[in-house]
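J.: The following comprises the amino acid sequence and a computationally predicted model.
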Amino acid sequence: MRPTVRASRRTLLRAAAAGATALATGCSGGARSVQVVVVWSTSELDRFRDVLAGYPAPVQVVSAGNDIDAFLRARHLAGTSPDVAILPRPGLVTEYAQRGWLSPVRPSGEYAVPAGLGELLTAEEQRYGVWVKAAHKSLVWHLPSMLPERPANWDALVQRTRELGARARRDGGPAPLAIGAADGWVLTDWFENVLADVAPGGYDTLARPDADWQGKPVQEALDRLAGLWSIDGAFVGGGRRALLTQYEEAVIQVVHTRRAVMLLGADFTADVVGPFRRGPEAPVTFRFPGTRAGGGPLIVGGDAAVAFAGARGGVELVEWLTRADSFQPWLREGGYLSPNTNVPITSYTDGVGQGLALEMRAPGTLRFDLSDQLPGAFTGSDGVGIWRIMQGFFADVTDGVRASEAIRRATGLLAAAAASAGGGR
């Protein structure tokens, strides 16, 4: 059973307007532009337009924002699907392919991605999408002056959180952790990093239809999170305030107001840091601390390009986006991590970007964002799915509920949500 998608009136109006523009462009006397619908906005949108300036045909870019699935469904119903879309979850690629909405695509000979990523965009042994942007989601951000010694492993992180939390309660100093728990994906990023460290095999199986969401791997990961998140003074303003804090505000708490010391955040955090950084000191990162020194497995997310069925020029544009030099304008500006391992490391203009790209190419450590692989509404969005369940778990453990009871509640809800979405137990 497919999930019901309720598109807002604003989304439907935007989709209708974009569809009318596409029809008008197609009926005009000039060259027909290729229309691309993207999830990006603000600086990411501007940089993608810079990339497309190098394409040999005119391209029109429409930003659908986070509601891109509802936007594209509305366009499909109206018969005005775009030529290309940039999708934030591999599950959307395979779902659209199975509905017959997409054309198969073939990357250029210059395209290669880390093992396991390409398979996420295939259906019935055909490739329907290509990765065009990656996100490194296993980074902890901090100012060097506020954290002279980085925690080498998980136990050291817990100990440092206890020490800084006690100091904050005693002297009013900064909290050890900033967390934008109002955005559910922030909490699933924490869960995924811990799960991939304590139970790598369990992580891989949870994306399958028969996943056991009440099994030992999930319980162990949640227990580890409860041990950290329940530390008194761990978060700015406490757990209840953290549940009202959005991700951008959490970044500001570290780099501007300096009310917190550490923040788990993907490489795209740099886009938020820029406008709010205070003074000459720049924030730096270290890998999420696992059970062993050197960090745990690497969690990555990504955006994939697809071409809609019957779209003239769509397949050609998708293929062009897989060329090693297509994203050079964005690479030069920074804030872009390529999933294409054939992009030269020297294309990155800073040492941080080069280091992240090298980490993504290390064999055996990379795993794709789990919540983005889940089916239907279980995948998470504001107020539903795994995002909402993790917010409930966070509320429990930061509000004094015993860890065993919080875990029992969370795993029961996870199993029910998985079953409702057509998989899991």
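T.: Looks like it arrived, so ask away.

J.: make it CA atoms for all contacts and neighbour counts henceforth
T.: Fine.

J.: sec struct for Gly302, please.
T.: Assigned by DSSP: H, G, I helix; E, B strand; the rest coil, the conformation of Gly302 is strand.

J.: Please, which helix or strand holds the closest residue to it other than its chain neighbours?
T.: Taking C-alpha to C-alpha, 6 or more residues apart in numbering as the measure, Gly302 lies nearest to Ala134, with 4.2 Å between them; neighbours along the chain are not counted. In this structure, Ala134 is located in strand 130-136 according to DSSP states H and E.

J.: which is the next helix or strand following that strand?
T.: Downstream of strand 130-136, the next assigned helix or strand under DSSP H and E is strand 139-142.

J.: Outside of that next one itself, which residues are in contact with it?
T.: Where contact means C-alpha atoms under 8 Å, 6 or more residues apart in numbering, the residues beyond strand 139-142 that reach it are 254-255, 261-267, 283-288.

J.: From those, keep the buried residues only.
T.: The neighbour count (16 or more other C-alpha atoms under 10 Å) marks 254-255, 261-267, 283, 285-288 as buried among these.

J.: out of those residues, who's nearest Arg150?
T.: Distance to Arg150, by C-alpha to C-alpha, is smallest for Phe286 among the buried ones among the contacts of strand 139-142, at 7.7 Å.

J.: Name the residues that touch the host helix or strand of the closest one?
T.: For Phe286, the element it lies in under DSSP H and E is strand 284-287. Identification of contacts with strand 284-287 by C-alpha under 8 Å, 6+ apart yields Ser138, Leu139, Val140, Trp141, His142, Leu143, Pro144, Arg150, Gly294, Gly295, Gly296.

J.: can you pull out the strands in the stretch 151-300 of the chain?
T.: Taking DSSP state E, counting those that start in this stretch to define them, one finds strands in the stretch 151-300 of the chain at 175-178, 260-264, 284-287, 298-308.

J.: Structure two is appended below for comparative analysis:
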Amino acid sequence: MSAATRPNVTAAVLALWLVLLCALGTGDAGAQRSGGTIRVLASWTGSEEDAFRQVLDAFTAEHHIRVEYQGTTALREVLLSEVRSGTPPDIAVLPSSGELTAYAANGYLAELGPVVPEGEYTPLWTPRLTENGPVYGIAVKADLKGIVWYDGTRHRPRDLPALAADGRQWCVGMGDGATSGWPGTDWIEDILLRQQGKQVYERWATGELAWDDPRVARAWRTWGELFSGAAAKAALGTDFRAAGKQLFAKRPPCALEHQGSFIRGSYPGPHRARFGFSSDVLGPPRPPGGPGGAHEVSGDFAALFKNTGHTEQARELLRYLAGVEGQRTWAEHTPPGSARPFSANSEVPVSVQRDDRIAQSIARTLQSSSLCLDASDAMPPRMRLAFQRAVLTFLSYPDADKENRLGPLLGSLEKVHRSTEQGGDEHQPWPSTVCR
């Protein structure tokens, strides 16, 4: 390069840098005018992520607040790492109220206050540390549990009790990585609720009833009698995502699946899937001293982390996600053929489920007056993980040993129960209530 041309090149480089600096400056100013960028962490991936991003885009278009979304199947591990490093997301959507209240008890979460739409959510869907304390989370998505799925083109409702009595007719999978065993906890919770009713169920879920109480032991024993031998072995070796797909095989090896409403979206034949309440399929034992009939439910709870720098913008997003407009938008942007999300907001009409009668029935049940949260979801995380592991251990026992080994197994769970009440480096509180 000659000396004559060098000044022109230098001028061109300087001009390019000026353009880039101006562009960066405009971007920063635009971000400030738009309210900055907030970060959301949740477990939704695939088609669920696509639908949720559409909701976030609609929010950005209306409120001029940018949202960066991260979906991960390792939500618990990712969030814990970020919190410990001092870089939590603005909002995290947790699949259990127990994890949420643990973060709140250790001072990581901001109170939500006016974010909760007045009169649209019952206390069941707005976790607190104490019954009348401040709200630290809100269910932006809900699911119904205590139900049994089957192929409606092959079986009629009246056939289900006979099928249910045969353990070989159940499609069961306990596998789910680090949280394997949770489908079994769902079974035991559902059986306890049916056998003993809301009062006993709630005492157990809130830590007032011992794990080795005879009523709790009866629920385990009932479950163990249903899944024995080859059925138990098959359940231990099957991932929960694969279990129910067998319902729709050309020659299905099983006919029933005990699973939450969310599972329908993963079935290869969702239009053929029908459900019955477990109380109808498994028989309706009436609890002593009180009526049964409560439905078990679960939720995805959004929480706001402190000191992220975008608290007010994040509150605005939570207000939108929890409100009727955001919930309706979420349903409407779900891709055709995928299951639309269910809402815990009592003002969201059943009609958002379009002409899907099965989904409408689930939505109406979620607005029922008698609901109980999934007990293990509401328990302290340490207790929930011990419960999940105990389920796997119990299934692995030889049939002849189950009865003799159940007592010591429940005794070990009771020790974990007592240890959670003694506290530790990180407080993990028990819920004050799980039913309404």
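T.: It's in. For clarity, every value in this text was computed on a predicted model and none was experimentally measured.

J.: Superposed, how do the two chains score by TM?
T.: Once superposed, chain against chain, the TM-score is 0.79 (TM-score structural alignment, normalised by the length of the first structure); 368 aligned residues with a C-alpha RMSD of 2.8 Å.

J.: Tell me, how many residues neighbour Ala134 of the first structure?
T.: Using other C-alpha atoms under 10 Å, Ala134 of the first structure has 20 neighbouring residues.

J.: same check, this time on Glu414 of the second structure
T.: Using other C-alpha under 10 Å, Glu414 of the second structure has 19 neighbouring residues.

J.: Thought Leu209 was touching it, still the case?
T.: No: with contact defined as C-alpha atoms under 8 Å, Glu414 of the second structure does not count as touching Leu209 (9.6 Å).

J.: For the second structure, which residue occupies the most central location?
T.: When the second structure is reduced to its mean C-alpha position, the nearest residue by C-alpha atoms, centre = their mean turns out to be Pro95, at 3.3 Å.

J.: check contacts around the equivalent of that residue over in the first structure.
T.: Mapped onto the first structure by TM-score structural alignment, Pro95 of the second structure lines up with Pro88. Residues near Pro88 of the first structure by C-alpha under 8 Å, 6+ apart: Val39, Gly302, Asp303, Ala304, Asp372.

J.: Format those residues as a markdown table; extra columns: distance to Leu12 of the first structure and neighbour count.
T.: Output for those, formatted as a markdown table (distance: C-alpha to C-alpha, whole Å; neighbours: other C-alpha atoms under 10 Å):
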| residue | distance to Leu12 of the first structure | neighbour count |
| --- | --- | --- |
| Val39 | 16 | 19 |
| Gly302 | 26 | 23 |
| Asp303 | 23 | 21 |
| Ala304 | 23 | 22 |
| Asp372 | 24 | 20 |
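
J.: follow-up on the earlier one: just put the strands of the stretch 151-300 of the first structure in JSON lines and tack on distance to Leu206 of the first structure.
T.: Conversion of the strands of the stretch 151-300 of the first structure to JSON lines gives the following (distance: least, C-alpha to C-alpha, whole Å):
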{"stretch": "strand 175-178", "distance to Leu206 of the first structure": "28"}
{"stretch": "strand 260-264", "distance to Leu206 of the first structure": "22"}
{"stretch": "strand 284-287", "distance to Leu206 of the first structure": "23"}
{"stretch": "strand 298-308", "distance to Leu206 of the first structure": "15"}
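
J.: Indicate which one of these is closest to Ala74 of the first structure.
T.: Among these, strand 298-308 comes nearest to Ala74 of the first structure, with 14.2 Å by C-alpha to C-alpha.

J.: Give me the mean deviation of whichever helix or strand comes after the closest one from the second structure.
T.: Once strand 298-308 of the first structure ends, the next helix or strand along the chain (criterion: DSSP H and E) is helix 314-321. Between helix 314-321 of the first structure and its aligned stretch in the second structure, the superposed structures give an average distance of 1.4 Å (mean C-alpha distance after the TM-score superposition for the first structure).

J.: and helix 314-321 of the first structure, how far out from the chain's middle?
T.: Taking the mean of its C-alpha atoms, helix 314-321 of the first structure sits 23 Å from the chain's own mean (C-alpha atoms, centre = their mean, to the nearest Å).

J.: And that helix, what does it pack against?
T.: Counting contacts by 3 or more C-alpha pairs under 8 Å, 6 or more residues apart in numbering; DSSP states H and E, helix 314-321 of the first structure packs against strand 84-87, strand 298-308.

J.: Perfect, I'm done here.
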